[in-house]
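In: Can you look at this prediction? I've put the sequence above it.
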Amino acid sequence: MVGQNIESGFKPEIEKIYLQTDRDVYITGEDIWFRADYYMLGNNTGNDLSKSLYIELITPLGESVARQKYEVINGLATGKYPVPEGLLTATYMLRAYTQFQRNYPQEHFTTNLITIINPSVPLIGYKDQLSWKVKIFHEGNGIVNGEVSGIAIRVHPKIIKNVKRLKLVDQFENDISEIKLFDNGLGYVEFKVIDSLEYSVNTILKNGNSIRQLIPKAKQQLLIEKEIVNSSMNIRLTAPGNSPEGVYTLHMYDGYFTDHLEQKITSNGEWKKIDLDKELLSSRINYLVLRDSEAKVIRVDALYMQPDEPQEIEVKTSEKNYPARSKVDITFIPIEEAYESYSVAVVKKGTFENERLLIPEFIIENPRLLSSYIDHRLITNEVFADQLKAVLLIYESRLESEPSVFQNGFSDESDNYWAPETRGITIRGIVRNLASAQPEPNCDVYIAAIGNEPQLHVYTTNKAGEFIFTLKHLYGIQNLFLCVNSRNESDLEIMINSDFVNDYDAFYATPTILDTSMRHFIEDLYVNAQLKTYASASDSFPVIEKKYKPIRFPESSTSILLDDYIALPTLREVINEIVPYVKVQKKKDEFSLEVFDPVTNQVYGDPLILIDNLPVFNVNQLLEISPELMEKISVINSAYVYGEHLFRGIVFFETNTKNFAGIELPVSSTFLEFQAVEELEQYTNEDHSEQSGRIPDFRNVLYWNPDAEFDTENGKVSFYTSDYEGMYEVIVRGVNRNGEFSLGTTSFTVSEK
């Protein structure tokens, strides 16, 4: 690995990616259309430090099943991301990062959670006997007399449908409060605790049975009081009863479990002011963790920091109902001039999670996912807010009993330094000596791109044996060849760094359960996806024509086609008799080539030799190739400066073979398939203004524009409906240069009625 410790003082938020997708629910085989905004030091000015973005699709068990790279252009990356066939129905994680972000823990990578449905593979579901049915969660070790306390209830997903009602009751069977049970099994209630009463949660089932659970009252415990005021937190610890004062260590973690502060605090009942850093204030979820003198976690308080919510955009359609294949005009009022760019998606209703207002089970199970789940969501809805309160109480209980996340966090690669890709996609690695296992400094490493887009680069390893190449103007999967130019090359090996992160954390292990009411919804999604695939070749087109960038050498001084000459028996004779400016020389048993420059009357030894774009350093092996396998020989007979390297003439051999005329390659050389960036593609928005032909149109996405810019006060987009009758949702999202978001939605129906 290319390695040095990253300098202390670098801030994790030097780079940040905001990722948007056209929707949140997909069928296997569909495309995810996305927009990724790049921010450096909190601003998007188009002055990108990194020019490449890496996006991976991660399974719930931590396996990467798809990997793509995209160009960042003026602070923005857009495109499509194919969903592989054959995936199981589950919630997956889209993870986006730059190479430079690999210097920091993975929790700072951007993650989006999406649901992928495979209708052809049945869900696993719950097979084992249930270990629990209803659980109750509370703050600390119980509710406190005389205080307003909140409790969370969680009903197992398998029995939610069997629950008739939830009630909070006292020991005299008096009803204190009805508890709303949400469809995800969560419930939350707040009440004033009276000293003389005991409280229970009574779960009444539809079969008449009930489950009654006592809510414990707190015994003497450390009292923690806190309040957030502007950019600081006031906190007070009070020892219980006549207990002596204790000294504790207070930590504050953000929602990704990065530790931002550590301070000593005494339980003397006095208020203490603690300043909070920018990252804590901007994080929606934070965790206050209290440790005793032995560093044991004794209390976890989950805090929801109410930030400025994304501003709501007013979105309107001219009608609420449209016929099939008709034009729809949408208007919306941009928030302010600072929001310079908007994404607009029109998708089948139910595929955009924001409208569901239910926190899914895998979020309830895994505290690590909550922050990425609620980022940029509107949480003004009371239903969602109550679920969030319940989830935070559940997290407090779990994290107090299993505090390892506060020690371990996420995996990271911070032992190595990952340079920013300032000019484009890179490939990097190290050359080392096999015998000593030590890096090989000052060694020339060559890399050649083979095929229709030939490139050649050379890099001299640094004192740590490291090399790095920038590969611009390459797209998709490319075949690369790497070798070293060294007399002892057989004693060397080339080790190439992984371009993607190879360490993943499983993020939940509970089975995905889809409500039976979603059956028709899933069937419609699947049928539409199948019909679109059958009727349409593609839903995208390249935005720009691909321009091949050949090797950046000047025009050859001379070129010969061997078919124009009488056949000679050896390549040595061909070079000496036919090829101008080049001669074969021999010293003892070693052959070499010399190039003559008639302008300067200089003779250059050891020119760069290329055979089908592969560098060749063993002239003896080159001369063993039959001339019948050669098609063309070209010569540059002058010195040529190539980056930091000087080539004293260049001789090109082009063969009529696909195996480089069978030349023996260096022992240390290697071929590899390299994933370059994806071509920039744009979504095809169907135009039914001319009704010529009747190709069926069944799309789950009617419109997608990741970068809609408007010069007027009102934004406007137009598109056509498809043949599918049903409800669609319009989602408009804006983002400004400071990373502040705006969001607006509306819906309409496609029907002939």
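Out: The structure has been received and is ready for your questions. Numbering: from 1, shown residues only.

In: alpha carbons only for contacts and neighbour counts from here, please
Out: Will do.

In: could you point out which element follows the strand or helix carrying residue 703?
Out: Taking DSSP states H and E as the criterion, residue 703 maps to strand 701-708. The first helix or strand that comes after strand 701-708 along the chain, using DSSP H and E, is strand 715-720.

In: Pull the residues that contact that next one.
Out: Applying Cα atoms under 8 Å, 6 or more residues apart in numbering, the external contacts of strand 715-720 come out as 325-334, 685-688, 702-703, 710.

In: Narrow those to those that are buried.
Out: 325, 328, 330, 332-334, 685-686, 688, 702-703, 710 (16 or more other Cα atoms under 10 Å).

In: all strands of the stretch 501-650 of the chain, in order?
Out: 540-542, 558-561, 582-587, 590-597, 602-605, 608-611, 614-616, 630-642, 645-655 (DSSP state E, counting those that start in this stretch).

In: helices or strands next to the fifth one in the packing?
Out: Spelled out, that is strand 602-605. Secondary-structure packing of strand 602-605 (3 or more Cα pairs under 8 Å, 6 or more residues apart in numbering; DSSP states H and E): strand 590-597, strand 645-655.

In: Repeat that for the second one.
Out: Using 3+ Cα pairs under 8 Å, 6+ apart as the contact definition, the elements that strand 558-561 packs against are strand 630-642.

In: for the fourth one, same thing?
Out: Helices and strands touching strand 590-597, by 3+ Cα pairs under 8 Å, 6+ apart, are strand 582-587, strand 602-605, helix 619-623, strand 630-642.

In: let's bring in a second model and compare:
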Amino acid sequence: MKKSAVLLLLTHLLVLPLVAQSQPAKVLSDYIKEINQFNKRNPQEKVYLHFDNTGYFLGDTIWFKAYTVLAEQHRFSPLSKVLHVELLTPQGEVIANRKLMIENGQCHGEFPLKRIYRSGFYEVRAYTRGMLNFGDDCIFSRVFPVYDEPETDGNYAEKAMDSGFGVKNERKKEKKGGKVNLAFFPEGGNAVVGIASRIGFKAWGAKGEDLQITGAVYNSSGNSVSFLSTYHQGMGFFELLPETTSYKVIVEHEGKQYDFNFSDILPAGYVMRINDTNEESYQIEISKSSVLPRDTIAVSVSCRGTVYAVEAMRLADAPYVFRLPKSRLPAGCIQFTLYDKKGNILAERLSFNTRPLTYYRLSAQTEKQTYVPLEKVNMFLSLNDSIGNPVESSFSLSVRDAGTEIYTSYQDNILTDLLLSSDIKGYVANPMQYFEKDDRATRMKLDLLMMVQGWCRYDWQTMADVSPFRVKHYIEQALPINGKIMELLRNKSKAYADVIFWMNKDNASFHSHCQTDAGGHFYFMLPDSVKLEGKWQLSLSVTEKKKLKHCRIMLDRHFSPVPRSYSYPDLLVKDTVTVFSDEFEDSLKQHSVDEMQYLPQVIIKKQRIRKEISPEFVYDVEKDVNKLMDSGKNYPGTLGEYMENNIPHLRKDSADGPYQYAGKDIVYFFDIQKGSTRYPARGLPPEQMPIENIRQITLYDQYAQLWAVKKIKEEGIEAASPSDIDLPTVASLLHTPVIIMVHPYNDGLHDGYQKGIRHTFYDGYSQVKRFYHIDHSNSVPGDIDFRRTLYWNPEVKTDSQGKAQISFYNNTTCRRMKISAEGLSDSGIPIITKE
């Protein structure tokens, strides 16, 4: 065993003394230089969102505070100025989005959960556009249960969800496994014949739940060569000295045996072992097969894309061992990469360093132990560091009614997310367990987590310039309007064409112009001096020699990531939930609730009667058509073609027959403003109405007769031509037809095509709303208040003594309060609530 002679600890741009020693060492050091330069040229950002609550009901509002940081040291990012936050339905549709201005790395916003939404598990995700260069896995994502509004106000024990029948599912489904599943993770990436290896494993059930197993590893002769048993949350490891490239593993779970093959074993290669049991330092051991030539290789030690240490060696047949002090490395996921002169990764391993871990805790006290309904609450806050010194900083704060708390599997906070969960793969159960102690048992659990769920968010070969890196998305330092101009008939870019845009909203307007580059791309950066909020009318034109040209004008604004599949922990809720199926669904053979929910108890009922008449589905025709135009694709020409592409359960009995929805006839109505003389497609069947004239369509199914009588008749909305519809007759039919409301444009811009001009819309910054703090100072007997979030403030500040005070009013039912505070100091130190 050879001890390390030289260990290089790096704090600035790397300049290795190895350069003077040999040409191989110079090549190895050049990769390290490239990595640290890459991190400066292409810094990664992270986003974390703190929410006011853990789950919601339709009619509630999701309030959030966003923190955008540079990944290297978790300090507020000065780069991106635009944050994209999206609300996705259980089926993966982006039903609402927010475009927020980032100031000093922070912003806040909200999503009203409209009563017309369907209940289910909703996802909120957030990202800057520059983050998308590093893959969709890098964005922030959290799943919330959203229940139907209680039939009795304030009865939050009534938790009901919709089955989602009839809604097109955009999410990928995770592959179902067997009753017992087992995956193997050799330390460093590979097990090698003839070299002692540590093999991590993970056991899980059919739904993804952790399993407890025991078992043994057998060679080809049937002899047991190692034993295994889960140690922590379905994870464990076993030692193995491989003699062949294939072994059988037999495990036992709940009295039954299951067989697996372990064959991910190389006949020759490298093995890297990391010993994390010592609280002061890492021990790194490198071994190779004796058949491999002696060569100069190196281990780089990095954290969040920055290399802090490197060790070069000429590896002989004996293992090479060296130590690395933990105090010289940052807190977080440490990436050990063994590589050769060609930039090939020979072994790679993640470990977690907690030695220099620092965070602040907030404590809260009230004047009284309990409060009567609607009473004013004065709360005193204190923020301190680990040794009790006061801290002056800011954070977001939520106070909730603990009696209405919804318990999910999500337990991350800004500390655990930034340092741990955002840098490894998959769900981390109870992540604070790894931060509260630094004993041998905790380090062993953390080490297993790193072996089993390790994921290289920071791609070593890309950063070392071994693999190419393509910048697809630019950092948005202001609101952009950019895209590409293509010739209409030929698939050819329009180079050096003049592009003019003009925008209008209410009485405000402005315009600008530029020229496309050689690839037909154009780019405008909108000035921050113009307060661009809400939806604007946007028009663009293309001219050549001062004449309008008929071109395809494609805007680059559809970069939202593909919806991810939900995992087992995403759908875990500790409460009984009632799931309502649609009246069209006689059974769950095709749409099993078990595919979407993993709950202690599920009750299937008929669709509940809503408190108010609302559409079953809303289709944003404008958004869908613009998305196709922006990608240069053809779009449906008529309403009928659009419905065929977008509405499930739409059928025709014959080619020339009318459409039906789930076996029901369709009655069309046009939402025309009173007194308007503009009646689109008069004389045409509704299905043949030009799609360019339509902004939105809504589908009303159940209780459509009530809606028809109350709304359509009272508001004078016109029925589909050519025949008039007898509303009383429609309402009295035994099989009430489905109503499709067509909402045409009323702006005059969409009546006809103008050569060389495209009329569309542009979403500016979202208008930021403030949480409404109810004042019960003048309450009278009989007043009721069922708020679940009693207090929300995205910006609470402590003074130089670390103190702050807030005041709010209690609701009608709260007897115990739940406090959640999260934040980040200017130096990147997380702030969490003291339990």
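Out: Alright, I've got the coordinates. For clarity, every value in this text was computed on a predicted model and none was experimentally measured.

In: How close are the two chains, by TM-score?
Out: Superposed pair, TM-score by TM-score structural alignment, normalised by the length of structure 1: 0.59. Supporting alignment: 581 aligned residues with a Cα RMSD of 6.1 Å.

In: from the helices and strands packed on strand 590-597 of structure 1, which stretch is densest packed?
Out: Highest mean neighbour count among those (mean count of other Cα atoms under 10 Å): strand 630-642, with a mean of 19.

In: Just give me how far it sits from the chain centre.
Out: Remark: strand 630-642 of structure 1 is offset 44 Å from the chain centroid, using Cα atoms, centre = their mean, to the nearest Å.

In: Which stretch of structure 2 lines up against it?
Out: Using TM-score structural alignment, strand 630-642 of structure 1 corresponds to no residues of structure 2.

In: ok and that strand relative to strand 645-655, angle-wise?
Out: Going by axes from the mean of the first three to the mean of the last three Cα atoms, to 10 degrees, strand 630-642 of structure 1 is angled at 170 degrees with respect to strand 645-655.

In: Turn the helices and strands packed on strand 590-597 of structure 1 into JSON lines, columns for distance to residue 504 of structure 1.
Out: Compiled in JSON lines, those are given as follows (distance: least, Cα to Cα, whole Å):
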{"stretch": "strand 582-587", "distance to residue 504 of structure 1": "55"}
{"stretch": "strand 602-605", "distance to residue 504 of structure 1": "51"}
{"stretch": "helix 619-623", "distance to residue 504 of structure 1": "46"}
{"stretch": "strand 630-642", "distance to residue 504 of structure 1": "40"}
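
In: Quick check: which of these is nearest to residue 258 of structure 1?
Out: strand 630-642 (45.1 Å; Cα to Cα).

In: What segments of structure 2 are helices?
Out: Here structure 2 has its helices, by DSSP state H, at 23-41, 414-419, 440-453, 460-463, 621-630, 639-646, 704-707, 713-715, 727-732.

In: returning to that earlier point: of all the helices and strands packed on strand 590-597 of structure 1, which one is nearest residue 492 of structure 1?
Out: That would be helix 619-623 among those, by Cα to Cα, at 19.9 Å.

In: Please list the outside residues in contact with the closest one.
Out: Contacts for helix 619-623 of structure 1 (Cα under 8 Å, 6+ apart): 570-572, 590-593, 616, 663-664.

In: I figured residue 145 of structure 1 hits residue 216, correct?
Out: No: the criterion here is Cα atoms under 8 Å, and residue 145 of structure 1 misses it with residue 216 at 10.9 Å.

In: What separation do you get for the residue most central in space within structure 2 and residue 47 of structure 2?
Out: Structure 2 has residue 141 as the residue nearest its centroid, 2.5 Å off, counting by Cα atoms, centre = their mean. The gap separating residue 141 of structure 2 from residue 47 of structure 2 is 10 Å, by Cα to Cα, to the nearest Å.

In: likewise residue 320 of structure 2?
Out: For residue 320 of structure 2, the distance to residue 47 of structure 2 - Cα to Cα - is 39 Å.

In: and what of residue 628 of structure 2?
Out: In terms of Cα to Cα, residue 628 of structure 2 sits 29 Å off from residue 47 of structure 2.

In: Neighbour count: those two, which is higher?
Out: For residue 628 of structure 2 versus residue 47, neighbours defined as other Cα atoms under 10 Å are more numerous around residue 47 (29 against 15).

In: ok, the more buried one - contacts?
Out: Listed by Cα under 8 Å, 6+ apart, the contact set of residue 47 of structure 2 reads 66-69, 126-128, 139-140.

In: run the last query once more with 10 Å
Out: Counting by Cα atoms under 10 Å, 6 or more residues apart in numbering, residue 47 of structure 2 touches 66-71, 74, 76-77, 83, 105-106, 125-128, 131, 138-141, 414, 417-418, 422.

In: what about burial for those residues, which qualify?
Out: Neighbour-count burial (16+ other Cα under 10 Å) applied to those gives 66-71, 74, 76-77, 83, 105-106, 125-128, 131, 138-141, 414, 417-418, 422.

In: now, which of those residues lie within strands?
Out: Within those, residues falling in strands by DSSP state E are 66-70, 76, 83, 106, 125-127, 140-141.

In: could those residues go into TSV alongside distance to residue 728 of structure 2?
Out: Converted to TSV, these look like this (distance: Cα to Cα, whole Å):
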residue	distance to residue 728 of structure 2
66	52
67	55
68	57
69	60
70	63
76	62
83	50
106	55
125	46
126	48
127	51
140	51
141	48
